[in-house]
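Student: After the sequence you'll find the predicted model.
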Amino acid sequence: MDFLQKIISVLNTALWSYVLIALLIILGLYFTIKSRFVQFKFFGEMFRLLGEGASKSISSEGREQKGVSSFQAFCISTASRVGTGNLAGVAIAISMGGPGAVFWMWVIALIGGGSSFVESTLAQIYKVKDEHGYRGGPAYYMEKALNKRWLGVLFSVLITISFGLVFNSVQANTISFAFEEAFGVNRLIVGLVVTALTAMIIFGGIKRIAKVAEMIVPVMAIGYIAVALFVVFKNITHVPAVFSLIIENAFGIKEAVGGGVGAAIMMGIKRGLFSNEAGMGSAPNAAATADVTHPVKQGLIQTLGVFTDTILICSCTAFIVLLSGVYTNTKLEGIQLTQKALSSQVGAWGNTFIAICIFLFAFSSIVGNYYYGETNIEFIKANKLWLLAYRAAVIGMVIFGSVAKIQIVWDMADLFMGIMAIINLIAISRLSKIAFAALQDYSRQKKAGKNPVFSVDDIGGLENAECWEKKKKIA
């Protein structure tokens, strides 16, 4: 195990210290500039579309629809995004990279909004129909747009292993640690309970997954933000000092606990990407399921998910940890640091609250992550036996994660996430002009006072976009 740990550590250092950081920043900036700062320019439109999707989701209650609603697709991707990275991951970033890591998490989210828009719009353009509605993602646009099915298969294998198996063991790992810290419950027992609940949902298909995500995500996000705001207002006079601490350590003006500016950048970007998944190729799998009139609509909604995850929820954890001052305690790790930080501000019930939050956050991630694997297994081969084997493997990894050593689980997650991100970033860099053309079409229709509707002939030379037939546009 120690030998395996060393190999994974060496690969992660090379991947994250050089290759991935450069790709994320360069391509993120490229997408941002070429899209004319889509993640900022259309910020208000994102909220309007999300509200429109939520109202359609409510109005379609009890009726069969082609796919899931745009709001449900947003909740599935947010369920996957908002998990251990927001509570345990932020604490790890601060303890290992210092307060400056928070600044670099913000930067990667702002830049990553451009990458998120491109990948999710492409997933919508190249989605396919299935018995449940729609499915798609990076594997699908690699095959249909790049004509490289082998690359799509490679990506499918990676995302199935990383999200469905490795990342789900990370989520279960954090749940079990949180409950052990809060209630003294045996970690194996926690793992068995989580496994049973997981099995009940994943055997119900995408519609059940969408319903669960739609119920859990808003409740958990609002509850956690409310408690974080209480901590901030309680310490309002110290907030300017926390901002100063973050900025000073981000640029090496003042040495951070655990290292200087290099550690802050690496941990901020690593944990930031793990949390918001921008450019990684995961969220597009959820984006493709939505039934919308124009691909750009879901591209914008998914971009809002990056901001919700990092700028909002990760910042909540960061301020709780930094205002408490407990991040200097080197004996605390991961979720236990977040629990101790909140308890120091609100009392003993903070432990219990974080345990409940991490259960909701991490369990929703397990459900969302599972779906990413399912849709990619269907891409490789639509076979019920393969799907059954995958579900069994997911259940096994949830139990394994509940009792495993924390460091090797996180390191494996970093490695698979990095490889996935590189493959997807290269693919979307080659296909980004299609997403930009779709954005121009959307903007043109909006300026004409229309509700944008997309058809395959809106982009010259567009092929294999089977869900967007030529049709007469409506106002």
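Tutor: Perfect, thanks for sending it.
Student: Every contact and neighbour count from this point should use C-alpha atoms.
Tutor: OK.
Student: going on from the helix or strand M266 falls within, what's the next piece of helix or strand?
Tutor: For M266, the enclosing helix or strand under DSSP states H and E is helix 261-276. For helix 261-276, the succeeding helix or strand toward the C-terminus, using DSSP H and E, is helix 283-287.
Student: can you list contacts of that following helix?
Tutor: 70, 73-74, 76-77, 116, 119-124, 135-138, 277, 298-299, 302, 372, 375 (Cα atoms under 8 Å, 6 or more residues apart in numbering).
Student: one more time with 6 Å, if that's ok
Tutor: A73, S77, S120, A123, G136, G137 (Cα atoms under 6 Å, 6 or more residues apart in numbering).
Student: Quick one, which of those are buried?
Tutor: A73, S77, S120, A123, G136, G137 (16 or more other Cα atoms under 10 Å).
Student: for the third one, helix, strand, or coil?
Tutor: Classification of S120 using DSSP: H, G, I helix; E, B strand; the rest coil returns helix.
Student: was I right about it contacting G299?
Tutor: Yes. Using Cα atoms under 6 Å, S120 makes contact with G299 at a distance of 4.8 Å.
Student: returning to that earlier point: closest to I406 among the contacts of helix 283-287?
Tutor: S77 (24.5 Å; Cα to Cα).
Student: Tell me which helix or strand the closest one sits in.
Tutor: helix 70-81.
Student: Can you classify T293 by secondary structure?
Tutor: coil.
Student: what about it, how many residues close to it?
Tutor: 14 (other Cα atoms under 10 Å).
Student: quick revisit: are there helices or strands packed against the helix holding M266, and which ones?
Tutor: The helices and strands touching helix 261-276, judged by 3 or more Cα pairs under 6 Å, 6 or more residues apart in numbering; DSSP states H and E, are helix 90-97, helix 100-125.
Student: try this one next to it:
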Amino acid sequence: MEGLVSLANGIIWSPALVYLCLGAGLFYSIMTRFVQVRLFGEMLRLLFKGKPDNDGISSFQALAVSLAGRVGMGNIAGVAAAIGFGGPGAVFWMWIVAFLGASTAYVESTLGQIYKERDVVTGEYRGGPAYYFERALGQKWYGILFAIASIVACGVFLPGVQANGVINAVAQVAGEGSAMTLAGIETGTTRLIALAIILVVLGFIIFGGIKRIATFTEYAVPFMALGYIILALLIMFTNFSMIPQVFGAIIGDAFTAQAGFGAAIGWGVKRGIYSNEAGQGTGPHAASAAAVDHPAQQGLVQAFSVYVDTLLVCSATAFMILSTGMYNIQGELAEGQFIVQNVAADVEINSPSFTQMAMESVYGNFGDTFIAVAVFFFAFTTILAYYYIAEVNISYLTRSMGKGASKTGQFIVKLVIMFMVAYGALNSSGYIWGLGDVGVGLMAWLNIVGIIVIFFVARPAIDILRDYEAQLKAGGGTTSNRFTFDPKKFGIKNATYWEERHLKEQQRVNADPLHKEPK
């Protein structure tokens, strides 16, 4: 099985996907006239503007859910792996894929908002790549293909990566405990106790639906990210004299990489996408659940989430590791042969170990414990986001089968994801990370190709960005001049939610002669 996973990874994560991700980000940056820079201030303003309604969550809650998916093991163990396999220059390419990927995140999340619909069981807003591939392209088979890929990736492959990181971090702090064998797997009592706690809390939250997930992540995500960044900044101040050297290593190694130029780009892009998920197609699911006045608003909020994930949290991890020197760089030719070796050879690269050691070198045992706690929150909230994505795609596949089929499908997904959390927690981390990479790669291939084709078929995300900017310049966003969106004005078909909403607004305007229609 491990050999098959490795073979699949080699095919999926060929240089073609690496350059497709970078190329799509550059393409949409140009097409949106670098929206990630021009409307940065508007992104910040929108974070706290929207309010939830009976069927949707607020913009900030949607941001928190999507950040729950973005801010996870990729920010702690993923950055360590990028440095360990690709050298410091890999961090530079993580920055590049984040900057360019912010435009991709805008496009995919705006598309999710345009083509969202109400769930047949809960009445909540549902949307994502499967929905916009069917409605924008008219290719239902492609939507079904993406839905299946995302259920397999987010429901089966990816949860184990997060759970594995949590269990490893706890075991490094508390020890393995008494050795025992469970279902043929050798493990320790510490891992089993930690796993039991995770499963109980996870079950309580996911059986409560998107509202409960959004409420939990709304508080947990800002708390964990802010605390992590503050401690990282303290380490940077402690090693203030090292900052120029760290920047020099990252920039200088980006094009003359210690581990090879291809390794730096490959690992930087791979772990960058794994971390910030721009282009992967995960962000649109949470974005579609938000209640907003204009689809472009949530696209802008989701673009900002890429910055938070990579330019803040991932950079914090990189500076901690590089400034303290707690890392090895493995050569491409043979496992166990290092280009740079600063720590013991048996320290696992695909784990939070480098980050824990960096924290411990400054804060002692507190640093080690804090990373274990951070890993728990980062990974746990990501598992919640993965569950929600799998649930949305189950809803997509079963929406024409009746409420009974949809409820059954969602219940099965809950059980599967809890099983995979247990399986991933107790198995080899290298093998589990390989499965995660397969899941990320499959979704990225399908989504990026799809949104590029949509551009040449229609261009809805670009057209409504111009509409939003025009309304913004005209003073939109006030009580007397709210943002409006009429999909028919742009020739956008099958945007049924927005068509119905615009019709109701027009009817309300016509019924009230004193009400002034927005400009």
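Tutor: Done, it's in. Note that the structure is predicted; figures quoted are calculated from it, not measured.
Student: Just tell me the aligned range of the helix or strand just after the helix holding S77 of structure 1 in structure 2.
Tutor: Downstream of helix 70-81 of structure 1, the first helix or strand assigned by DSSP H and E is helix 84. The aligned range for helix 84 of structure 1 in structure 2 is 73, by TM-score structural alignment.
Student: tell me how far the matching stretch is from the chain's mean position?
Tutor: 11 Å (Cα atoms, centre = their mean, to the nearest Å).
Student: And that stretch against structure 1, how far off on average?
Tutor: Here stretch 73 of structure 2, set against structure 1 after superposition, deviates by a mean of 0.3 Å using mean Cα distance after the TM-score superposition for structure 1.
Student: for the helices and strands packed on helix 261-276 of structure 1, which one sits closest to S244 of structure 1?
Tutor: That would be, of these and by Cα to Cα, helix 100-125, which comes in at 9.6 Å.
Student: and that closest one, which stretch of structure 2?
Tutor: So helix 100-125 of structure 1 sits over residues 89-114 in structure 2, by TM-score structural alignment.
Student: How far off centre is that stretch?
Tutor: 10 Å.
Student: cool, stretch 197-216 of structure 2 as well?
Tutor: For stretch 197-216 of structure 2 - counting by Cα atoms, centre = their mean - the centre lies 18 Å from the chain centre.
Student: And for stretch 158-165 of structure 2?
Tutor: 14 Å.
Student: Number of residues surrounding A91 of structure 1?
Tutor: A91 of structure 1: 33 neighbours (other Cα under 10 Å).
Student: residue in structure 2 matching G401 of structure 1?
Tutor: So G401 of structure 1 corresponds to G424, using TM-score structural alignment.
Student: hang on, its match packs against G160?
Tutor: Yes. G424 of structure 2 is in contact with G160 according to Cα under 6 Å; the separation is 3.7 Å.
Student: More neighbours: which of those two?
Tutor: G160 (31 against 26).
Student: OK, contacts around that one?
Tutor: M420, V421, G424.
Student: Now do the same contact list for the last one.
Tutor: Right, G424 of structure 2. G160, A163, N164.
Student: Then the second one?
Tutor: In this structure, V421 of structure 2 makes contact with P159, G160, A163, judged by Cα under 6 Å, 6+ apart.
Student: So what's the residue count around N427 of structure 2?
Tutor: Count around N427 of structure 2 with other Cα under 10 Å applied: 16.
Student: what's the mean deviation for the helix holding M266 of structure 1 versus structure 2?
Tutor: Helix 261-276 of structure 1 sits 0.7 Å off on average (mean Cα distance after the TM-score superposition for structure 1).
Student: Residues in contact with that helix: which ones?
Tutor: Outside helix 261-276 of structure 1, the residues touching it (Cα under 6 Å, 6+ apart) are 81, 85, 89, 93, 97-98, 100-102, 104-105, 250-252, 306, 309.
Student: Recalculate using a threshold of 7 Å.
Tutor: 17, 81-82, 85-86, 89-90, 93, 97-98, 100-102, 104-105, 108, 249-252, 306, 309-310 (Cα atoms under 7 Å, 6 or more residues apart in numbering).
Student: try stretch 351-367 of structure 2
Tutor: 76-77, 80, 165, 169, 235, 317, 320-321, 324, 326-327, 347, 368, 371.
Student: about what we covered before: which ones among the contacts of G424 of structure 2 lie within helices?
Tutor: G160, A163, N164 (DSSP state H).
Student: And the second one? What does it align with in structure 1?
Tutor: I take that to be A163 of structure 2. A163 of structure 2 maps onto A172 in structure 1, by TM-score structural alignment.
Student: Its match: how many residues sit nearby?
Tutor: A172 of structure 1, neighbours per other Cα under 10 Å, totals 32.
Student: what about the closest residue to K297 of structure 1 other than its chain neighbours, helix or strand, and which?
Tutor: Spatial nearest neighbour of K297 of structure 1, excluding adjacent residues (Cα to Cα, 6 or more residues apart in numbering): L49 at 6.8 Å. Counting by DSSP H and E, the element that carries L49 of structure 1 is helix 43-59.
Student: next one: L503 of structure 2
Tutor: helix 496-511.
Student: Tell me the spatial nearest neighbour of the residue minimising distance to the centre of structure 2, not counting adjacent residues.
Tutor: With distances taken as Cα atoms, centre = their mean, R70 lies nearest the centre of structure 2, 2.8 Å away. Of all residues not flanking R70 of structure 2 in the chain, N276 sits nearest, at 4.9 Å (Cα to Cα, 6+ apart).
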